[in-house]
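Trainee: missing the sequence, but the structure's below:
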């Protein structure tokens, strides 16, 4: 075992991106850790050890430095020395709790004081470790903290899902969304086939789930993305198969239609379905029966079918990509979800909703959006619709950046991407050009560039070493 000692070394006070260890279940967003200790050697040692396991690690030598870091970014876990210049770690943690800035905390101290340990635990410490300690002790304490945080988050999500109601599920008070809600209420109690149309990210599956919830059907809601299943496997996935029906079919298997018995099957991206399967689906809708692959017997089913597409199916019919008779069979009742750019009044409501939701999930304070922020949000085109809005809000919350900085970075990235590359460039050269361009956008800050690229700092360093034959510690 390796015992920690105060090793004097220089450690860059910047974010270090590292691949999350496979043995630790990651949080929905990247795990972030802040180390606060006035000993440079201890900060350096812990930074090196934890960067191998967690996606974001920062260090601070004082409470003041730690406060500056926390003002820019939320941290899931704090590792804090109790005795710090000017103010104790316990006092700082108590102040954070009073402000509602919740993070798990592990206290460290080099002084064997039982009273201090008790005080730390009463202040809400997740763990208390005496210096010097073995690295295994610290990593075990960290793992316990993260696992407890995971459990709390999962419990919160479960409670939220259980308590969620119709009025709080589909957000939007615009006339367009009021009309959508009215149609849902009217058609949900029927068994009629419903076709939901709308651009990607508008919430088609949410509408389908709401139709199922209000239908009174006792069976499950089974979503199927028709475009994500290989064409040769789609029939077996939907209708099931018998033993020996094809190579690898060692036993009988129920399909998703059978699994959805008494409930609803949601066929998302129906426009991606191959023509052969469209013929089979039309028969199912007309006969209300399925025939497993390899079987000669039909099986009656009691399943409501809801389909969705981001394509204009009428155009697909004219182009010969979609069966006309299936289109008419699916389009008994249709619901058109308008894109977010056509209902800017809903952006404010959605922003507040996602801010509350994400703040609770991430364990941070809610962001207060300025009037200028809201105006910018409403003016944006939102090509990715609600999905893009939610992702933007989560990014702003995690990085502590207002929308203005988000837009600025988006414009830079899109401008860079729009330049394109010569068609005869090798893929490796395209990758090199793109990565170095992003690093340049961040003025050489590879940690920030790694976050935007969605890779670890370690991966970025390895790429630079491969491309430029530089040492691991050389900075650009």
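Mentor: Right, received. Where do you want to start? Small disclaimer: the values here were computed from a predicted structure and weren't measured.

Trainee: CA atoms for contacts and neighbours, from now on please.
Mentor: OK.

Trainee: The stretch 151-300 of the chain: helices as residue ranges?
Mentor: Assigned by DSSP state H, counting those that start in this stretch, the helices in the stretch 151-300 of the chain fall at 166-169, 175-187, 204-213, 231-239, 256-259, 275-287.

Trainee: got it, and the stretch 1-150 of the chain?
Mentor: Assigned helices in the stretch 1-150 of the chain, in chain order: 40-50, 63-72, 89-98, 114-122, 135-163 (criterion: DSSP H, counting those that start in this stretch).

Trainee: list the contacts for residue 142?
Mentor: Residue 142 makes contacts with residue 106, as judged by Cα atoms under 8 Å, 6 or more residues apart in numbering.

Trainee: Could you check how far it is from residue 89?
Mentor: Distance, residue 142 to residue 89, using Cα to Cα, to the nearest Å: 18 Å.

Trainee: And residue 392, by the same measure?
Mentor: From residue 392 to residue 89 the distance is 33 Å (Cα to Cα).

Trainee: Included below, for side-by-side comparison, is a second structure:
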């Protein structure tokens, strides 16, 4: 018997033959390879099964009672005919072989056949199916691609990278927390890249899919499972089998789907919408949120049991305002990357521009920083000039000449003295001082913390 070198992926097969012995023989042989093997003794039985489940491969006897296998396949809708099909017959002639090929046959096997002959044919079909899946996922990756390197040398980022390296090789669920724009998908991709999983990385934004479609998107559906779903389709869990699925914005997931996801995590099986069959999957689940999930649990908007199931390993991404030392490295990285993508000249930012960017709070985090670099490159304006009305340039912030600070005084000390002077002028009102200084109140609070000043 041929040992099939089948990739670790979800596959389903339907055997249609009026001989019960042949059905039993092939079901036993194929069950070692396929997640789901169904058999039918007639076209009518096959139609019933096909209406309830998607099949990647059809193995069909041509000489069936009533309606032959080729006629049945020719009458199938276009979506179903994308399935690979192997025709079998004990009464072959040249015209039959030509009909089978014109009907889109992947192979044509004469009865009686050796098992290794059938399994070699099946192997070729599986390889083609996997290749099609990989091409689909590659297109999806290209559409959503961005560099997978985590930029930064600050202490909290170095610690986060160490955690990623420690947990990447495990199969445990990881919950990634962080504000919007901090790079949660980047962390998820790094976990996948450093793992030993050979399957695809499939990102899903739970908040961007309509709640009524999310279950079908994740688990797939059978034909006629709901209005408008005449043709069955596979879900993203099937595409991610052997790899990683990344559920971003998990806090947006509806309660009904939370229960379904909990079942998948506990049983490692999925059930397509409208199907009575459960299909085993080998998928590592990574989840991310910008919400405080425990608060969502207490508010009754998120299942407590799902929260504890997701929170096996936890990675918290620090916001950009807590690692200003990384801003310069990120700016250089985005400048090089975007200059190439946009086809513009790569610029060298001035010291003033870099200081302005380090001083900003970045409420939109790394996403906002990248957008700012792109905007400045396209407009040809440096950040200090573009943001003059929002962030006071360094020369205005320090006001060395007007304040009479000694020229030999360090810039950071001048900054501290100037900020304290402005706050004193406003009788301790930091909000008013922040408006005069052209910075946010959060920036002043952060500066006070850096300077060790306690109110």
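Mentor: On my side now, so go ahead. Keep in mind that what you see is a predicted model, and the values were worked out from it rather than measured.

Trainee: TM-score for these two?
Mentor: Once superposed, the chains reach a TM-score of 0.53 (TM-score structural alignment, normalised by the length of the second structure), with 250 aligned residues with a Cα RMSD of 1.9 Å.

Trainee: returning to that earlier point: comparing the helices of the stretch 1-150 of the first structure, which comes out most buried?
Mentor: Among those, helix 40-50 has the highest mean neighbour count (mean count of other Cα atoms under 10 Å), at a mean of 19.

Trainee: what's that helix aligned against in the second structure?
Mentor: Mapped onto the second structure using TM-score structural alignment, helix 40-50 of the first structure covers no residues at all.

Trainee: and that helix, how far out from the chain's middle?
Mentor: 29 Å (Cα atoms, centre = their mean, to the nearest Å).

Trainee: on contacts alone, who are the packing partners of it?
Mentor: Packing partners of helix 40-50 of the first structure (3 or more Cα pairs under 8 Å, 6 or more residues apart in numbering; DSSP states H and E): strand 32-36, strand 56-60.

Trainee: rewinding a little: output the helices of the stretch 1-150 of the first structure in CSV; the columns should cover distance to residue 242 of the first structure.
Mentor: Below are those laid out as CSV (distance: least, Cα to Cα, whole Å):
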stretch, distance to residue 242 of the first structure
helix 40-50, 51
helix 63-72, 58
helix 89-98, 59
helix 114-122, 60
helix 135-163, 37
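
Trainee: Which residue, neighbours along the chain excluded, lies closest to the counterpart of residue 203 of the first structure in the second structure?
Mentor: Using TM-score structural alignment as the criterion, residue 203 of the first structure maps onto residue 183 of the second structure. Excluding the flanking residues, the one nearest residue 183 of the second structure by Cα to Cα, 6 or more residues apart in numbering is residue 366, at 7.0 Å.

Trainee: Which secondary structure state does residue 448 of the second structure sit in?
Mentor: The three-state label given to residue 448 of the second structure by DSSP: H, G, I helix; E, B strand; the rest coil is helix.

Trainee: what separates it from residue 358 of the second structure, distance-wise?
Mentor: Taking Cα to Cα, one finds residue 448 of the second structure at 16 Å from residue 358 of the second structure.

Trainee: And those two? Which one has more around it.
Mentor: Higher neighbour count among residue 448 of the second structure and residue 358: residue 358, with 19 against 16, using other Cα atoms under 10 Å.

Trainee: ok, that one - contacts?
Mentor: 324-325, 327-328.

Trainee: Let me see the ranges of the strands in the stretch 201-350 of the first structure.
Mentor: Assigned by DSSP state E, counting those that start in this stretch, the strands in the stretch 201-350 of the first structure fall at 221-225, 240-241, 253-254, 264-268, 289-290, 299-300, 304-309, 333-336.

Trainee: against the second structure, where does the longest one fall?
Mentor: The alignment of strand 304-309 of the first structure onto the second structure (TM-score structural alignment) covers residues 284-289.

Trainee: for stretch 251-259 of the first structure, same thing?
Mentor: Taking TM-score structural alignment, stretch 251-259 of the first structure hits residues 231-239 over in the second structure.

Trainee: Which positions within that stretch qualify as buried?
Mentor: Across stretch 231-239 of the second structure, burial judged by 16 or more other Cα atoms under 10 Å covers 231-239.

Trainee: for stretch 132-147 of the second structure, same thing?
Mentor: Buried, per 16+ other Cα under 10 Å, within stretch 132-147 of the second structure: 133, 137.

Trainee: quick one: terminal-to-terminal distance for stretch 398-415 of the second structure?
Mentor: For stretch 398-415 of the second structure, the first-to-last residue distance is 6 Å (Cα to Cα).

Trainee: The first structure: matching residues for that one?
Mentor: Counting by TM-score structural alignment, stretch 398-415 of the second structure sits on no residues of the first structure.

Trainee: circling back to that earlier point, quick one: the match of strand 304-309 of the first structure to the first structure mean distance?
Mentor: Mean deviation of stretch 284-289 of the second structure relative to the first structure after superposition (mean Cα distance after the TM-score superposition for the first structure): 0.3 Å.

Trainee: what separates that stretch from the chain centre, distance-wise?
Mentor: Worked out by Cα atoms, centre = their mean, stretch 284-289 of the second structure lies 9 Å from the chain centre.
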